[in-house]
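J.: need coordinates for the below:
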Amino acid sequence: MSRTSFRRVVVVLAATVGVAACGADAVSPLPVQPPGPTRTTPTPSTISTTSAIPTPTGSPSRPPPTSARPAAPPPTPTRTRGTPRTTPPPTDATPACQGAVRYDLPLAETEIELLKSLCFATGAVLRIQGIGPGLVTVDRPELVSQQYEAGVVDIRFVRPGTVAVTIPKEGREHTITVVVR
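T.: Next up, the predicted model:
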């Protein structure tokens, strides 16, 4: 065998081995996935002319897609006769009540006279910017944790309740009522 024909055989053999290695059986499944069914090429005797729609193969962890409508939600429980409820049940967050957020209140840019009340979840922080030390007071110190640093007062609401936060500005004291859920 000549050197040129030997190189051609090696190249053809390498290409054949590379194509054979790309088959479905050459890739092993991940340890968390069960091995899927192996694919075989259909022969003329196994091809059905009546089955034109392929059947989806589903994963054991996820059900196959369906074209049916989603199931209806369970019916709401009925109330027994008696006194009607006058207030809605408490919720985690309403449009008027914010969650455990940081609310920045820059005094130089805010019309504090227009801010009368706020509502937060426990853990929220009211950050008052642009004020001196010891000027901001609260009426219920057991419900908050208050810190001052570099012209910024952070008031963290640690327990539920209602806290009146008093902020002096331009010779007047402004009180913001904060409801903490």
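J.: make it CA atoms for all contacts and neighbour counts henceforth
T.: Will do.
J.: which residues touch residue 127?
T.: The contact partners of residue 127, taken as CA atoms under 8 Å, 6 or more residues apart in numbering, are 102, 103, 104, 105, 152, 153, 154, 155.
J.: so the fourth one touches residue 125, yeah?
T.: Spelled out, it's residue 105. No: the pair residue 105 / residue 125 is not scored as a contact, 10.5 Å apart, by CA atoms under 8 Å.
J.: so those two - more neighbours on which side?
T.: residue 125 (22 against 17; other CA atoms under 10 Å).
J.: for residue 4, see how far away that one is.
T.: 80 Å (CA to CA, to the nearest Å).
J.: quick one on the thing from earlier: which ones among the contacts of residue 127 lie within strands?
T.: Residues of these located in strands (DSSP state E): 102, 103, 104, 105, 152, 153, 154, 155.
J.: and the second one, how many neighbours does it have?
T.: Same thing as residue 103. Residue 103 has 16 nearby residues by other CA under 10 Å.
J.: who's in contact with it?
T.: By CA under 8 Å, 6+ apart, the contact set of residue 103 is 124, 125, 126, 127.
J.: to compare with the earlier structure, here is another sequence to fold:
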Amino acid sequence: MNRRSFRRVVVVLAATVGVAACGADAVSPLPVQPAGPTLSTPTLSPPSPSAILPIPAPTGSPSRPPPASARPAPPAPTRTRGTPRTTPPPTDATPACQGAVRYDLPLAETEIELLKSLCFATGAVLRIQGIGPGLVTVDRPELVSQQYEAGVVDIRFVRAGTVAVTIPKDGREHTITVVVR
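T.: Below you'll find the predicted structure:
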């Protein structure tokens, strides 16, 4: 194996290990490469250097756009007539799911009526500021870890699922639906 081939193998392995360490949610599938000649080796000996396919180097220039992905477009969804759609179509107004972040919710500064739902990754914390002890409730306590200190309620989402967080304000109860991935 020459030095250039060795570098390519190291770069591919480094990229693979780096992507694998990010977790399943952060990894997108690699583009499919066209089928080529296959090697069938009955023994566990390493392949010969001539059997290793070269990895094309990315090419890009201002006059030529980068090559398109080899991934085929997904097929259009099929539906029989008269069958209602089970989920609404995605819209631009739907926010993306946030990661394992701390989301501060200061009740004195927030129009809580406008906040209907949130989406977080497991490990995220919803910090509700300016509320008394025992006032914030959740419908699925097995999915959260809830703590109160000095007018602040921290709700840590420890398992995936959907949790309804109920917050009283101005004599009304407001429910925020939190989806945890």
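J.: quick one: TM-score?
T.: The TM-score (TM-score structural alignment, normalised by the length of structure 1) is 0.53; 117 aligned residues with a CA RMSD of 3.6 Å.
J.: dump the contacts of residue 103 of structure 1 into TSV; add secondary structure and distance to residue 86 of structure 1 as well.
T.: As requested, the contacts of residue 103 of structure 1 are arranged in TSV below (DSSP: H, G, I helix; E, B strand; the rest coil; distance: CA to CA, whole Å):
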residue	secondary structure	distance to residue 86 of structure 1
124	coil	28
125	strand	31
126	strand	31
127	strand	35
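J.: that older thread, export the contacts of residue 127 of structure 1 to CSV and tack on distance to residue 117 of structure 1?
T.: Output for the contacts of residue 127 of structure 1, formatted as CSV (distance: CA to CA, whole Å):
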residue, distance to residue 117 of structure 1
102, 15
103, 13
104, 14
105, 13
152, 20
153, 18
154, 17
155, 15
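J.: for the residues you listed, which ones persist in structure 2?
T.: For the contacts of residue 127 of structure 1, the subset whose aligned partners also touch in structure 2 (both residues aligned by TM-score structural alignment, their matches' CA atoms under 8 Å) is 102, 103, 104, 105, 152, 153, 154, 155.
J.: scan the residues you listed and report the most crowded one.
T.: Going by other CA under 10 Å, residue 155 tops these with 25 neighbours.
J.: do you know how far it is from residue 165 of structure 1?
T.: 9 Å.
J.: is it true that residue 176 of structure 1 touches residue 164?
T.: Yes: assessed by CA under 8 Å, residue 176 of structure 1 is found in contact with residue 164 at 5.7 Å.
J.: show me where structure 1 has strands.
T.: Counting by DSSP E, the strands of structure 1 are 102-106, 117-120, 125-129, 137-138, 144-149, 152-157, 161-169, 172-180.
J.: now the third one against strand 102-106, angle please.
T.: I take that to be strand 125-129 of structure 1. 20 degrees (axes from the mean of the first three to the mean of the last three CA atoms, to 10 degrees).
J.: ok, now the last one?
T.: Calculated by the same axes, to 10 degrees, strand 172-180 of structure 1 forms an angle of 170 degrees with strand 102-106.
J.: quick one: average offset of strand 172-180 of structure 1 versus structure 2, please.
T.: Overlaying structure 2 shows strand 172-180 of structure 1 at a mean distance of 0.5 Å from the equivalent residues (mean CA distance after the TM-score superposition for structure 1).
J.: same question for the second one.
T.: Relative to structure 2, and after both are superposed, strand 117-120 of structure 1 has an average distance of 0.6 Å to its aligned residues, where the measure is mean CA distance after the TM-score superposition for structure 1.
J.: mind listing what's buried along that strand?
T.: 118, 119, 120 (16 or more other CA atoms under 10 Å).
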